[in-house]
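Visitor: Sequence and predicted model, in that order:
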Amino acid sequence: MDTGSIAWGVTATALVLFMTPGVAFFYGGLVKAKSVVSMMMMSFGALGLISVLWILYGFNMSAVGSPLEFAGNPFSDFGMTALASGETANTDLVGATYGATFAIITIALISGAIADRAKFGSWMIFAGLFATIAYFPIAAWVWGGGWIMNLGATLFGEDAGIGVIDYAGGTAVHINAGAAALALALVLGKRIGFQKGITKPHNVPLTLLGAAILWFGWFGFNAGAEWLNELANVGLIVVNTVGATAAAIIGWIVVEKVKDGKATSVGAASGAVAGLVAITPACANLTPGWALLLGIVAGAVCAIAVELKFKLGFDDSLDVVGIHLVGGLIGTLYLGLFATGTGLFVGGGVEQLAVQAIAAFAVLVYSFVVAFIIGFAIEKTIGFRVKNEDEIAGVDTSVHGEEGYALVD
């Protein structure tokens, strides 16, 4: 492989890695001032732990030899010893590290659902177990030769040209994280005094900075894999990543203005993230016009969906469900209608929509069940939620012994 492609692979890996601190900033600004350290530490904790697990055995689990396999053998190349000594070690190790960044951010995203009330040690145990039982196998299903990757051929035959489209993680990242977030929100229960307006973002500029970092890093997220494809579709991916995200900002703030009378900066940032989520699976398989429509729809629908927690009675603190689960579903299913050449309304039949729906809801159910079982087991043994008095006082000092803002005379 030429050095330019490898250089883009390294750059894309760094961009996606930078997205996890972006999540930390985005989430950190949204919580109480006395919870910002705890919130950001859950992202940085995931960054540390999942990187180690991926190198030890997660990468091995993320590819299978047959669609019938659940996951790869975690001990097939423990610690990447063979990979690092192979003839193509340069490209192989960059590719493996790029995959690690996806695993990291998927786990970090989940933490937003349990802001203000989770124990850090319990979170780390959950993160390691969920990555091992859910993310690593799902990555194999979607991208590593597993059953989702082969679903179209299994149902309609090799000649049909139908396969599940998930270019950068609508199912494996966003539906996966969103379903797990819903499960943990149910396990940990509602914050004390949970109601609409219970807390306001303590630092709006921090949230906007996080959203900006996420948008910046998302070019590595969506266009990064093109380093293995000689950048063949990078132009389409880049314009769709800009267009859908921009359109989603408009969709969100219009709904906000109509519903609440004001368009907010936090709404604009949330709309941008919703657009990024929705375009993730679809970035290489939509013409730019359809990408703009996807962004408008995702921004508007997610702006409405974040209100569901108050009507349905679950406390998803930072709207991981409303943005990542709903946005991931929209982007994944939208391909069944508008994917170039195979979507129902652009020359195809119902087959593309069928495989998209099966993949989306299979990952949703599996991730929810796994996260609920792990979270419930932790809560009933060592405890997942902090004491009520620690929640009221703020989890930063009780859990980490630090303050986000130490003001002195």
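Guide: Yep, that arrived. Because the structure is a prediction, the values reported are computed rather than measured.
Visitor: CA only for contacts and neighbour counts going forward, please
Guide: Fine.
Visitor: so which strand or helix has the closest residue to Tyr334 other than its chain neighbours?
Guide: With sequence-adjacent residues excluded and distances taken as Cα to Cα, 6 or more residues apart in numbering, Tyr334 is closest to Leu294, at 7.4 Å. Using DSSP states H and E, Leu294 sits within helix 288-305.
Visitor: contact partners of that helix?
Guide: If you take Cα atoms under 8 Å, 6 or more residues apart in numbering as the criterion, helix 288-305 is touched by 236, 239-240, 243-256, 267, 271-272, 274-275, 278-279, 283, 322-323, 326-327, 330-331, 334, 338.
Visitor: Can you check which helix is longest in this protein?
Guide: What stands out as the longest helix in the chain, according to DSSP state H, is helix 351-381.
Visitor: Packing partners of that helix?
Guide: Contacts defined by 3 or more Cα pairs under 8 Å, 6 or more residues apart in numbering; DSSP states H and E place helix 351-381 against helix 120-130, helix 151-156, helix 176-188, helix 326-338.
Visitor: buried set for that helix?
Guide: 351-357, 359-361, 363-364, 366-376, 378 (16 or more other Cα atoms under 10 Å).
Visitor: cool, and stretch 214-231?
Guide: Within stretch 214-231, the residues that qualify as buried are 214-227, counting by 16+ other Cα under 10 Å.
Visitor: And stretch 232-247, by the same measure?
Guide: 234, 236-247.
Visitor: One more to weigh against that first structure:
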Amino acid sequence: MSFTSMLAKRQEAEPEAPAIDPNDPWGGNPLEVDVNTQFVGIEFHTVYIAFCAFVVWLIIPGIGLLYGGLSRRKSALAMLFQSLLVAATVTFQWMFWGYSLAYSATAGPFIGDLANFGLRGVMSAPSIGSSSLPSILFCYYQLLFCACTVQIVVGGAFERGRIIPSIVFGFCWATVVYCPIACWTWNPNGWLFNLPSLDFAGGGPVHIASGCSALAYALILGKRRQTGVEASGKKAHNVTLVFLGTVLIWFGWFGFNGGSTLGVSVRAMVVIFNTNAAASAGVIGWTVVDYIKHKRRFSVVGACEGAIAGLVGITPAAGYVSPWISMVIGFITAVCCALMENVDSWLGIDEGMDVFKLHGIGGMVGSFLTGIFATASISMLDGVTEVHGGIDGNGRQIGLQLADITSISSYSFVVSCILLLAMKYIPGLHLRVTDEAEEAGLDRDQFFDEEIGDRGIFDELAKRGLSLDALLHTSHAKGSSTEQVQETGEKKD
């Protein structure tokens, strides 16, 4: 008897493997069935989204580097540290109840229930977002969205917020602000999902919510006791960190937007192209504004902010518009954000990280433009999704986008204020450092034996009884005098 015949007889004698029960929330018992069989032939979707998730993770430290570079040197380490602590804290929150509150299949129109509390039933069953993905992967991918958003929000504590209350706030904010808004927007039971408002990858839950909440954080904390050469808080202490952080964010955004198709399709490739096009147009738009406003001079930080503004603007529209329209959206968003340079002064709120300007205002502009430019000729590239915006003759969609913008911005701002005011009066959770600690810097107050940069410089200054702030102030004063002399000479000429 041949080997083939023997193998065939053995297979006939073996009992047939039990089928996976489609009603099993776990997706089958791996001790009894092969849970991978339900994804045979479509594994490429899993590989693609897993790769996108790994790329998105880079946004978290990217924001930390960006914030660290924008801060004054004496408070930069706090922003780097919080990027890792936020990722760790939000991971626990998401596993504990965050995922269930946002994505449980039995959710109501405003918030989910605790059907998936502690990741119950989150394993190999097809996910609520796509039947091509196991729910554990979908859960992880969405976890990173939440972590990125919380990391954006903590920028509102810029240079005067205590770290432990900031992390506690992040946990609570993810629970009562992000998860409900994510449920509204992306859960099939959500009220915005069924309105329908159009939000491809997070214009509302990620950007508008984080921008308005960071504004609330800055409002409740109060203004900084601004001292030293960088009293305006508008000059980055390390442009290299700003540039590096922006590069990581730009790269991570390919996974952020590109993976939001939840599968591989031509539409996913268009989304990736749109993301790059909008960011590029954002750089151009902000640079043009800077060039005009600052007498034909450039700014690296301005170019970086333009890239982020373009990314923010295209986020809600990436899967609904053509590449050329994505450039229009990126350019318009960047110009609008650049022209709002003094929005903090107009509002009388010290939000020095420009979170509201870039994410809040940028997200609103992007969401509004999505209602105008969304077209079925792009959305149907995945073979399933058909949406129509104003450009397709559906003017009603513009009004629905305004409903999305107003509801998310008002809810996130008001609830954040209530949460912060409540924390402010809880013993041990006071939000702000002391005036002395703020003047010395968060890094010296909150950390032991660590500083950004070369410690030898500071040890030498300490030996000579000098302070870096005093030297910088003197240098800045001399530089200002020199510029004034040059300007006077130019006028005489």
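Guide: Arrived safely, thanks for sending. What you see is a predicted model, and the numbers here were worked out from it, not measured in a lab.
Visitor: Structure 2: matching residues for the helix or strand that the longest helix of structure 1 is followed by?
Guide: Once the chain leaves helix 351-381 of structure 1, the next helix or strand it forms, by DSSP H and E, is helix 388-393. Mapped onto structure 2 using TM-score structural alignment, helix 388-393 of structure 1 covers residues 435-440.
Visitor: got the residue ranges for the helices in the stretch 1-150 of structure 2?
Guide: In the stretch 1-150 of structure 2, the helices defined using DSSP state H, counting those that start in this stretch lie at 3-13, 43-57, 59-70, 76-93, 99-103, 135-153.
Visitor: number of nearby residues for Glu69 of structure 1?
Guide: Per other Cα atoms under 10 Å, the neighbour tally for Glu69 of structure 1 reads 16.
Visitor: is it true that it touches Ile148?
Guide: No: using Cα atoms under 8 Å, Glu69 of structure 1 makes no contact with Ile148, being 11.4 Å away.
Visitor: counterpart of Trp141 of structure 1 in structure 2?
Guide: Taking TM-score structural alignment, Trp141 of structure 1 has Trp184 as its aligned residue in structure 2.
Visitor: related to what we said a few turns ago, can you redo the helices and strands packed on helix 351-381 of structure 1 as a markdown table, where the extra columns are mean neighbour count?
Guide: As requested, these are exported to a markdown table (neighbours: other Cα atoms under 10 Å):
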| stretch | mean neighbour count |
| --- | --- |
| helix 120-130 | 19 |
| helix 151-156 | 17 |
| helix 176-188 | 27 |
| helix 326-338 | 27 |
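Visitor: Neighbours of the counterpart of Gly4 of structure 1 in structure 2, how many?
Guide: Gly4 of structure 1 maps onto Phe44 in structure 2 when the alignment is built from TM-score structural alignment. Around Phe44 of structure 2 there are 15 other residues, counting by other Cα under 10 Å.
Visitor: For the closest residue in space to Phe44 of structure 2 that isn't next to it in sequence, give its distance to Tyr217 of structure 2.
Guide: Nearest residue to Phe44 of structure 2, sequence neighbours excluded (Cα to Cα, 6+ apart): Val264, at 7.4 Å. Per Cα to Cα, to the nearest Å, Val264 of structure 2 is found 39 Å from Tyr217 of structure 2.
Visitor: Pull out the buried residues from stretch 81-94 of structure 2.
Guide: If you call a residue buried by 16+ other Cα under 10 Å, then stretch 81-94 of structure 2 has these buried ones: 81-83, 85-87, 89-91, 93-94.
Visitor: which residues in structure 1 does that stretch align to?
Guide: Mapping stretch 81-94 of structure 2 onto structure 1 (TM-score structural alignment) gives residues 41-54.
Visitor: Run through who's touching the matching stretch.
Guide: Residues outside stretch 41-54 of structure 1 that contact it (Cα under 8 Å, 6+ apart) are 20-21, 23-24, 100-101, 103-105, 107-109, 111, 120, 123-124, 127-128, 131.
Visitor: which residues sit in contact with the counterpart of Ala225 of structure 1 in structure 2?
Guide: Correspondence of Ala225 of structure 1 to structure 2, assessed by TM-score structural alignment: Ser260. Contact analysis of Ser260 of structure 2 by Cα under 8 Å, 6+ apart lists 200-201.
Visitor: Repeat that for Ser317 of structure 1.
Guide: Ser317 of structure 1 neighbours (Cα under 8 Å, 6+ apart): 112-116.
Visitor: Which of those residues remain contacts when I look at structure 2?
Guide: Contacts conserved in structure 2 for those, counting by both residues aligned by TM-score structural alignment, their matches' Cα atoms under 8 Å: 113, 115.
Visitor: hmm, which of the contacts of Ser317 of structure 1 are the buried ones?
Guide: Among the contacts of Ser317 of structure 1, those classed as buried by 16+ other Cα under 10 Å are 112-116.
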